[in-house]
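Asker: Sharing a model prediction with you, sequence too.
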Amino acid sequence: MYSFESMCHEKGFSCIAGVDEAGRGPLAGPVVSAAVILRTDYDLPGLNDSKKLSESRRKDLFARIPSQCLAIGIGIVSELRIDEINILRASLESMVLAVNNLSVSPDFLLIDGKFTLELPLGQQAIVGGDGKSASIAAASVVAKVTRDEIMKELDKEYPGYGLARHKGYPTRSHKDAIARMGVLPVHRRSFRGVSEFVR
């Protein structure tokens, strides 16, 4: 899981950040990205793509990651901004925010997906990177757990939609709730499943 980072070190880079996002597919809530600079001697048994981990395992890793890294940055882009610029651009914007919010400046980025970022840094996009790079995997865990906690808070504010359960994804129960009770301020109004119910 550290082979990409090792190759970067061999090329002379010393401070490598992994970057990933959570929440491109949901109908509600923000998209959240994280950037993580792991220590070279990190100890995170079982670290993997957050989607392949149980919720309890993600939470355990989330609690351990701060002590195993040099810095963590978080970037959050709202549903309003998503509707304004589209989800792809919003995801990339959240990644840039995450990198800019690092307390330690990286000299190279490993980014999950097909796209690099508009930042003056060396970088490599890796499709499926959250299962191939330890730094990206750590970022995926941080982004996922951070977003899940946001959705749990939104569930308290907007009961009856099941946001804490499905985290805003387009499940049958979520779509039924939108049809029955209407569109919330935190719904992405440009998304199918929401747009047809906007009045």
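Answerer: That came in fine, so what should we check first?
Asker: Going by C-alpha atoms from here, please, whenever you check contacts or count neighbours.
Answerer: Will do.
Asker: looking just at contacts, which helices and strands does the longest helix along the chain meet?
Answerer: Identified as the longest helix of the chain according to DSSP state H is helix 134-157. Helices and strands touching helix 134-157, by 3 or more C-alpha pairs under 8 Å, 6 or more residues apart in numbering; DSSP states H and E, are strand 16-22, strand 31-38, helix 55-64, strand 108-112, helix 163-166.
Asker: Pull out the buried positions in the longest one.
Answerer: Translated: helix 55-64. By 16 or more other C-alpha atoms under 10 Å, the buried positions in helix 55-64 come out as Arg58, Lys59, Leu61, Phe62.
Asker: My guess is the first one contacts Val145. True?
Answerer: Spelled out, that is Arg58. Yes - between Arg58 and Val145 there is a contact under C-alpha atoms under 8 Å: 7.0 Å.
Asker: here comes the other one, which I'd like you to weigh against the first:
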Amino acid sequence: MTRRRRRFACPCVAGVDEVGRGPLAGPVVAAAVILPPKGLPRGLTDSKALTESERERLDAKVRARALAWALGEASVAEIDAMNILQASLLAMRRAVAALTLTPFAAWVDGNHAPGLAMPVRAVVGGDGAVPAISAASIVAKVARDRQMVALDAAYPGYGFARHKGYGTAGHRRALERLGVTEIHRRSFAPVARLAEARQTVFDYTLR
């Protein structure tokens, strides 16, 4: 661990990150993690730089060793109502509010931070540089991926277990073939265009 990373490993600071801003379907999920000053899991980094098995292993270690951790999310309806940025900030606020310990400060990945009843610092690239934010990135990613696997069983044919709701070619083909579901973000352009096109065809057939 570098000196910079050790300086950030303060037990009174919560690392906060969200996962799922880009997908066409599913909620946005955030995590808040307060790590101990010693005994950090080895290999903490941005969840996107890890394999699925590495994330699963580190997720279990973070949950076991953290002084506190919590999840928060914003639903598809909330995303469509307030936009993805505001929904992401809402999910972060919910994650911090759910912590069983109250941190004196929160360090958030990115250049936007939620309003909290404590000092907040936005750290660009924090998910790869600040251990507590890295831990939050991993916990949020694993939790959201598990949700999407469960939704795959509820909405067969879309491939949610594979692409986790992101706009892959396979997902877009499934959307065109099967249509838009209640867990798709209708405020996102690809989904909105398809929903409008299908409604236009439906209206025409009723004439």
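Answerer: Thanks, I have the structure now. The shown structure was predicted, so the numbers you read here are calculated from the model rather than taken from an experiment.
Asker: quick one: the longest helix of the first structure aligns where in the second structure?
Answerer: The aligned range for helix 134-157 of the first structure in the second structure is 131-154, by TM-score structural alignment.
Asker: what's the mean deviation for that stretch versus the first structure?
Answerer: Superposing on the first structure and averaging over aligned pairs (mean C-alpha distance after the TM-score superposition for the first structure), stretch 131-154 of the second structure comes out at 0.2 Å.
Asker: any idea how far that stretch is from the chain center?
Answerer: Distance of stretch 131-154 of the second structure from its chain centroid, counting by C-alpha atoms, centre = their mean, to the nearest Å, is 7 Å.
Asker: Just the buried positions in it, please.
Answerer: The neighbour-count check on stretch 131-154 of the second structure (16+ other C-alpha under 10 Å) flags 131-145, 147-149, 151-152 as buried.
Asker: What of stretch 22-31 of the first structure?
Answerer: Ala22, Gly23, Arg24, Pro26, Leu27, Ala28, Gly29, Pro30, Val31.
Asker: In the second structure, what residue corresponds to the last one?
Answerer: Under the alignment defined by TM-score structural alignment, Val31 of the first structure corresponds to Val28 in the second structure.
Asker: surely its match meets Arg21?
Answerer: Yes - using C-alpha under 8 Å, Val28 of the second structure makes contact with Arg21 at a distance of 6.1 Å.
Asker: number of nearby residues for Tyr42 of the first structure?
Answerer: Per other C-alpha atoms under 10 Å, the neighbour tally for Tyr42 of the first structure reads 12.
Asker: Now for Arg193 of the second structure: which residues touch it?
Answerer: By C-alpha atoms under 8 Å, 6 or more residues apart in numbering, no residues touch Arg193 of the second structure.
Asker: what about 10 Å?
Answerer: Residues counted as contacts of Arg193 of the second structure (C-alpha atoms under 10 Å, 6 or more residues apart in numbering) are Arg186, Ser187, Gln199.
Asker: Closest to Trp107 of the second structure out of those?
Answerer: Using C-alpha to C-alpha, the shortest approach to Trp107 of the second structure within these belongs to Ser187, at 29.1 Å.
Asker: that older thread, how about the nearest residue to the match of Val31 of the first structure, chain neighbours excluded?
Answerer: Once flanking residues are discounted, Val28 of the second structure sits nearest to Gly20: 4.7 Å by C-alpha to C-alpha, 6 or more residues apart in numbering.
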